[in-house]
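Visitor: Sequence and predicted structure are below.
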Amino acid sequence: MGKLQKFFQKFKYRLIIFLAVLGPGIITAVADNDAGGVATYTVAASFFGMASQYMVIPITILLATTQEVGARIAIVTNRGLGSLIRERYGVKISLFVFIFYFIANQGVVLQNVSGLKSALQLFNLPWQLFLILICFALIFIVIKFNYKRLQRIFLFMILFYIAYIISAILTKPNWGEAIQESFIFPKKINVADFTYWFNFLSWMMAIAVTYTLFANHIKVADGYSAALSMTPIAGHLATVLFSVGLFSASILGLTIVPLATAYVFSEMFGFEGSLDADFKKGRLFYMFFIVQIVVALIITLFPQTSLFGLTLYADFLNAALLPIIFYFLISFSESTEIMGKYASHGLASWFLRLSAIVITIAVVVTFAGKIFHLG
C-alpha cells in the first residue's frame, strides 16, 4: 500500500508539472495558425486540394524538434535565446538579429491586423471603427492584466479554433480520400510553394477548402475570399464558422507575436520587461508591443496599400531568419558549458543538424524559385 501511495504521489507531482507547462505549450503551438497561416492554408488548398498537405508529417517533426530544443535551453538556463545571444556573441550581433527579427515580426503583426479586418468585413461590421477599438482594447488588456490572467484568456480563445473543425465537417468530405490525398505529392506544384507549412488545424482548413472551392475549381487569393466563396457551396453556417476561426486566429496572433518581439528586445538588451511588470517598470517592453500594433493598424487603415504583397515579404523574411535561429539553437544546445548534462549529443545532435540543413535548403529553393521564377 505504501508503494502504491508513493507511486500516485509521484504521478500527481508529475501531472501538476505537466499541466503547468501545457497551457503555454498549447498557446505557442496554436498561435502558429494565425491569420497569415489561415491565408496560406486556404490559398494552397484552393490550388492543390488535399495534396497541399503532403508535407504535414515532416514539417511536424521539424517543428517538434526545434520546440523541444528551445524549451530545453530555456528550462536549463532559465533564460531565453535573446539573452544567450547577447551574452555569447555581444551587442552588435544581438542588434543585427533583433532588427531582422523585428522587421519580420512586424510583417506578421500586419498579417494579423489584416486578418482581423477581413473577419470584421465578413461579419458585415464597420471594420475601421471596430478594428481601432479591438486593437486598443488588446493593448489595454495586455498592459493591465498579468501573465496568468492573459494565459486564461488565450486558452479560452483557442476553443474558437474548433470552428475550423466544424466547418470542415459541414463540407461533408470523403475522409478516406482526404487522408490518402494528404500523402500524395502534388504534380504541378512550383518550388516557391514549399513555404506552405501545416499541422492538424491547417489540415481541417484544407479539408473545408478542398471539398468546397477546389472541388468546384475556385481559386482564391486570401482567407476572406475563401470564406465568401464557401457560402453557395457549403452554406452560410460554414462561412460564419470559418470567419469566427479567422477572427480568433487574428486576435491570438496579434497578441502573441508583438509580445514575443517585446520579450526578445528585453532579453537581448538587458531591459526589465514581462507581463507581470507594471507599465512604469516595463515601459520599453510595453512600448515595443504597442508600436508594432499601432504601425500595423495605420497601414491597414489605408485601403490603397497592398497588404498581400507586404505580408508575402514578411513570410520571406521569416524564412530567411530560420537558418540564423538554427545556428544559435545548435550552438547553445550542444554546449556543455551552457547545458551541462542536458547538452545535445549523438543522434539528437545529428538530427538537429539535419533539420537545419533541410530548412536551409528549403529556404534557398524558395528564394531561388521566387527570384528566377522556377517551377
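Guide: Alright, I've got the coordinates. Remember, it's a predicted structure, so these values are computed and weren't measured experimentally.
Visitor: going forward, measure contacts and count neighbours with C-alpha atoms only.
Guide: Will do.
Visitor: how far is the longest helix along the chain from where the chain is centred?
Guide: Criterion DSSP state H: the longest helix present in the chain is helix 81-122. Offset of helix 81-122 from its chain centre (C-alpha atoms, centre = their mean, to the nearest Å): 12 Å.
Visitor: residues of stretch 227-242 that come out buried?
Guide: For stretch 227-242, the neighbour count (16 or more other C-alpha atoms under 10 Å) marks 227-230, 234, 238-242 as buried.
Visitor: take a look at this one as well, against the first:
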Amino acid sequence: QAAVVEKNIQKENYVQSRWDVIIGCILVSVVAYFIIVACAATIFHSGHRQITNAADAAMALEPLAGRAASTLFAIGLCNASLFAASILPLATAYTVCEGLGFESGIDKRPHEAPAFYSLYTGLIILGALAVLVLNESKQIPIILLSQVANGILLPFVLIFMLRLCNREDLMGPYRNTRILNVIAWATCIVVIVLTLLLVISSFFPHYVPQSIAGKASAAIGRF
C-alpha cells in the first residue's frame, strides 16, 4: 500500500504495477531456490552443518569457492546487510505509522512526519547496536528466528489481505478473480499447516518427526 501511494500509481497504471509485483515475486523465488540448491551442494555436502557464525558459513563455501570463500561470503553478506538495514526499518516504519494513523512517507520532510522518521532512524540504530553488542554466535539464531517469526505471522496477514482483496466496495472491478482466490487460499492453508507443524514440534517434539519439523521450519523461514 505504501509503495503504491509513494509511486502515485493511478488506476491507469494498475496493469504495469501488477506485473511489477508478479515479476518481482518470481525473481525472488528463483533466487531463493538457487540459494537453497547452493547451500545443499556446499554447506550440507561439506559436512559443515552447524553454522553458528559467519566464519562457519564461509568455511562451508570453501569447497566451491576455494580460498575466495571468505571474500565471496563477505561480499554477499555486506550486500544483504545494506539492503536489510535500509529496507526492513523502512517497511516497519510504514506499517506502524499507517496502522496508528501517523503521517508517513519518504517524500515528506522530517518535521512533516516526525514519528515516521524517528521510528525509521531508531530501528537502524537499534540494529547497529545489536550487531555491536551481541555475541556473534547469537546473531545467527536471531536471524533464523526472525525469518521463522515472519512465516508464523504471515497467515494472519494473508487472511486479512485476502478478505480486503475480495471486498467489492473497496476493490470494485479489481477484486480477486476465482483463480487468484484458489491459488491465494491454497497458499494460505499450506502456510497455516506448516506453522502448526512447527509450533507442535516445538512444544511436543515427540508428536512430529524431526525431518518433518525441520522441513516445516525451513519452509516457513522461506515464506
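Guide: Received it, and whenever you're ready, just let me know what you need. The structure presented is a predicted model; accordingly, all values stated were derived computationally and were not measured.
Visitor: re earlier: nearest to Ile75 of structure 1, of the buried residues of stretch 227-242 of structure 1?
Guide: Among the buried residues of stretch 227-242 of structure 1, Phe242 lies closest to Ile75 of structure 1 (C-alpha to C-alpha), at 36.9 Å.
Visitor: Enumerate every residue touching the closest one.
Guide: 163-164, 167, 227 (C-alpha atoms under 8 Å, 6 or more residues apart in numbering).
Visitor: once you map these onto structure 2, which are still in contact?
Guide: By both residues aligned by TM-score structural alignment, their matches' C-alpha atoms under 8 Å, these still in contact after alignment to structure 2 are Ala227.
Visitor: Out of the contacts of Phe242 of structure 1, which sit inside helices?
Guide: Among those, the members found in helices (DSSP H) are 163-164, 167, 227.
Visitor: Out of those, which comes closest to Ala296 of structure 1?
Guide: Nearest to Ala296 of structure 1 among those is Ala227, at 23.1 Å by C-alpha to C-alpha.
Visitor: residue contacts, the counterpart of that closest one in structure 2?
Guide: Aligned against structure 2 by TM-score structural alignment, Ala227 of structure 1 finds its counterpart in Ala58. Contacts for Ala58 of structure 2 (C-alpha under 8 Å, 6+ apart) come out as 69-70, 73.
Visitor: For Ser146 of structure 2, see how far away the closest residue to Ala58 of structure 2 other than its chain neighbours is.
Guide: Distances taken as C-alpha to C-alpha, 6 or more residues apart in numbering place Ser70 nearest to Ala58 of structure 2, at 4.9 Å, with adjacent residues excluded. Relative to Ser146 of structure 2, Ser70 of structure 2 is positioned 25 Å away (C-alpha to C-alpha, to the nearest Å).
Visitor: coming back round to it: map the residue nearest to Ala58 of structure 2 across to structure 1 for me.
Guide: Per TM-score structural alignment, Ser70 of structure 2 is aligned with Thr239.
Visitor: ok, that match touching Pro232?
Guide: No. Using C-alpha atoms under 8 Å, Thr239 of structure 1 is not in contact with Pro232, being 9.5 Å away.
Visitor: okay, stretch 153-168 of structure 2 sits on what stretch of structure 1?
Guide: Residue span in structure 1 matched to stretch 153-168 of structure 2, by TM-score structural alignment: 321-336.
Visitor: host element of the match of Ser70 of structure 2?
Guide: Under the criterion of DSSP states H and E, Thr239 of structure 1 resides in helix 236-269.
Visitor: The match of Ser70 of structure 2: what's it in contact with?
Guide: By C-alpha under 8 Å, 6+ apart, the residues touching Thr239 of structure 1 are 167, 227-228, 230-231.
Visitor: at 6 Å instead, please
Guide: The contact partners of Thr239 of structure 1, taken as C-alpha atoms under 6 Å, 6 or more residues apart in numbering, are 227, 230-231.
Visitor: the helices in the stretch 1-150 of structure 1, which residues?
Guide: Counting by DSSP state H, counting those that start in this stretch, the stretch 1-150 of structure 1 has helices at residues 2-31, 35-48, 56-77, 81-122, 127-144, 147-158.
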